[in-house]
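Colleague: here is my input; please provide its structure:
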Amino acid sequence: MLTIGCHLSSSKGYLAMAKDAVSIDANTFQFFTRNPRGGKAKAIDPDDVRAFYAFAEEQGIKTILAHAPYTLNPAAAEDRVREFALMTFKDDLARMENTPHQMYNFHPGSHVKQGMEVGIAKTADVLNDALNDSQTTTVLLETMSGKGTEVGGRFEELAAIIDRVQLGDRLGVCLDTCHVWDAGYDIAGGLDGVLAEFDRIVGIDRLKAIHLNDSLNPCGAHKDRHATIGNGEIGFEALAAVMNHPLLRDLPFYLETPNDLEGHGAEIAQLRTAYIG
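Modeller: Here you go, the predicted model:
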């Protein structure tokens, strides 16, 4: 069965997000844990969580994905920025236990001219401080486009972070199709080769979720401009092939395309017609 959804606003709570998802024939969703530009997180309402779980069970929603704010930069040069990242990470992981056994996605950060090795080490240090034995949440490092001083534009960088983390069994990877394309991985012309490379370097068992996005840029542009499905340089057929690939088809897919709820519904409908069930 295809598990697919989009990014939804968390301002109204879990139940409202689930209802929005069902309204567009989605059976999962992604949301920010707090304002994507940072700030204090909204208090979680236990009654809302209970109502969400009852509704989710009725509708077959099992997997949801939380996304860290963009301001979380564990690889930063400034101590105060890394301290904010650690504080936010710990707070978010504690809050995630209100919906146990789900996933939490984050951008591995930017080394800000310190060098990739330093950035990798600092991101791993924050993860070592933030992760704990009791957590049920799987933390996902997102593949990045490699723009500027981003960490995570190459599979080797993700593997290097994971190798340095003591509780590595709590870690996975979210593959963003726009990002890997922009990073230079040709998923349109050589998907099998890209996945073989990922398996060799990171391990395919680490792959837990897919951000399914088209890109406004040519392969290897090292930018990050998402396009709606089929209206970018990757194209609908290539993205449908990602969705149907034997190594990926059972993973949850999340749209982060520049669209409103109705537009995401149209994209999901189009993708469902292409899914080989």
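Colleague: make it CA atoms for all contacts and neighbour counts henceforth
Modeller: OK.
Colleague: residues in contact with stretch 268-275?
Modeller: Contact with stretch 268-275 is made by 2, 4-5, 24-26, 240, 243-244, as judged by Cα atoms under 8 Å, 6 or more residues apart in numbering.
Colleague: now the other sequence, so there's something to compare against:
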Amino acid sequence: MLTIGCHLSSAKGFLAMGKNAQAIDANTFQFFTRNPRGTKAKAMDPADVERFLLFAEEHAISRILAHAPYTLNACSADPNLRILAKDTMKDDLMRMEYTPGNCYNFHPGSHVGQGIEVGIQYIADMLNEILTPEFHTTVLLETMAGKGSEVGREFEELREIIDRVHHKELMGVCLDTCHVWDAGYDIVHDLDGVIHRFDEVIGLHRLKAIHLNDSQNPLEAHKDRHAKIGEGFIGEDALKRIVTHPLLKDLPFYLETPNELPGYAKEIALMRNA
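Modeller: Just a heads-up that it's a prediction; the model follows:
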């Protein structure tokens, strides 16, 4: 069965997210660990988490994905911002221990003119300061569109980060369809070629999640503007080929399209009927 969900608000807690997922026929979901444009996080409610875990088991909700705030920049030129990124991620991973066995996704960051090599090293350094075998969460590097000085536009950049991380067993990748399209990977006309390239460079065993989004921009635009399914340059047919591809169909898919719950419900139904 297709594992698919969307991004849900975590404002009312885990149980509320589980119920919202179940209401739109989702069997997974993504959520922000804290204010996506800031650093503040709500206190964990262990009782709410316990109720959610029971609800998730009853309704076959699994493989949830936490998303780090956008403000986290592990390769900032400002050392204080790098420290903030490290502290934020470490705290997030400790909070993820309430729901062990899931994934935590983050944007690698922007090197802001320092150069890609410096950016990659800063990101790897942060991960090496944080990750220990005691964590039960897989940390995912997200593929990026390449706007500005973003790290992660090319698969090789993500591979280079992983190669420098000591605890590689805790590392994976989240492929964003809008981002890879905007980065220049033609998933519309050469999906098999893109998958082969990912496997060759990073390894498909590292691919743990897919953000399923259309794009407002043409191939290699480097702009990162998500669109609703079928309303962008990638198109409905290409996205259906992704969720049904033999090498991808068993992965969890997370919609980040510009929608509210009714719109997500329609897209989930559309993909389930692919």
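Colleague: thinking again about what came up before, of the contacts of stretch 268-275 of the first structure, which is the most crowded?
Modeller: Gly5 (28 neighbours; other Cα atoms under 10 Å).
Colleague: residue contacts, that one?
Modeller: 21, 26-30, 253-255, 268.
Colleague: in which helix or strand would I find it?
Modeller: Gly5 of the first structure belongs to strand 4-7 when assigned by DSSP states H and E.
Colleague: greatest separation within the contacts of Gly5 of the first structure: which pair is it?
Modeller: For the contacts of Gly5 of the first structure, the farthest-apart pair by Cα to Cα is Gln30 and Ile268; their separation is 14.3 Å.
Colleague: looking at the contacts of stretch 268-275 of the first structure, which are in strands?
Modeller: Members of the contacts of stretch 268-275 of the first structure lying in strands (criterion: DSSP state E): 4-5.
Colleague: and which of the contacts of stretch 268-275 of the first structure is nearest to Ala209 of the first structure?
Modeller: The nearest one, if we look at the contacts of stretch 268-275 of the first structure relative to Ala209 of the first structure and count by Cα to Cα, is Ile4, at 10.2 Å.
Colleague: check the mean deviation of the strand holding Gly5 of the first structure from the second structure.
Modeller: Following superposition, strand 4-7 of the first structure is found to deviate from the second structure by 0.2 Å on average (mean Cα distance after the TM-score superposition for the first structure).
Colleague: between Gln30 and Ile268 of the first structure, which is the more surrounded one?
Modeller: Remark: of Gln30 of the first structure and Ile268, Gln30 carries more neighbours, 26 against 21, as counted by other Cα under 10 Å.
Colleague: name the helices or strands packed onto the helix or strand containing the more buried one?
Modeller: Assigned by DSSP H and E, Gln30 of the first structure belongs to strand 28-32. For strand 28-32 of the first structure, the elements it packs on are strand 4-7, helix 14-23, strand 64-67, strand 253-255, judged by 3 or more Cα pairs under 8 Å, 6 or more residues apart in numbering; DSSP states H and E.
Colleague: shouldn't Cys174 of the second structure be within a strand?
Modeller: Yes. When DSSP: H, G, I helix; E, B strand; the rest coil is applied, Cys174 of the second structure is found to be in a strand.
Colleague: distance of it from Leu141 of the second structure?
Modeller: 6 Å (Cα to Cα, to the nearest Å).
Colleague: so what sits against both of the two?
Modeller: Overlap of the contact sets of Cys174 of the second structure and Leu141 (by Cα under 8 Å, 6+ apart) consists of Asn105.
Colleague: follow-up on the earlier one: any chance of TSV for the contacts of Gly5 of the first structure, columns distance to Ile162 of the first structure?
Modeller: Putting the contacts of Gly5 of the first structure into TSV (distance: Cα to Cα, whole Å) gives the following:
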residue	distance to Ile162 of the first structure
Ala21	32
Ala26	31
Asn27	30
Thr28	26
Phe29	26
Gln30	23
Phe253	23
Tyr254	23
Leu255	25
Ile268	32
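Colleague: excluding chain neighbours, what is closest to Asp176 of the second structure?
Modeller: Distances taken as Cα to Cα, 6 or more residues apart in numbering place His211 nearest to Asp176 of the second structure, at 4.4 Å, with adjacent residues excluded.
Colleague: for the one you found, helix, strand, or coil?
Modeller: Going by three-state DSSP: His211 of the second structure is strand.
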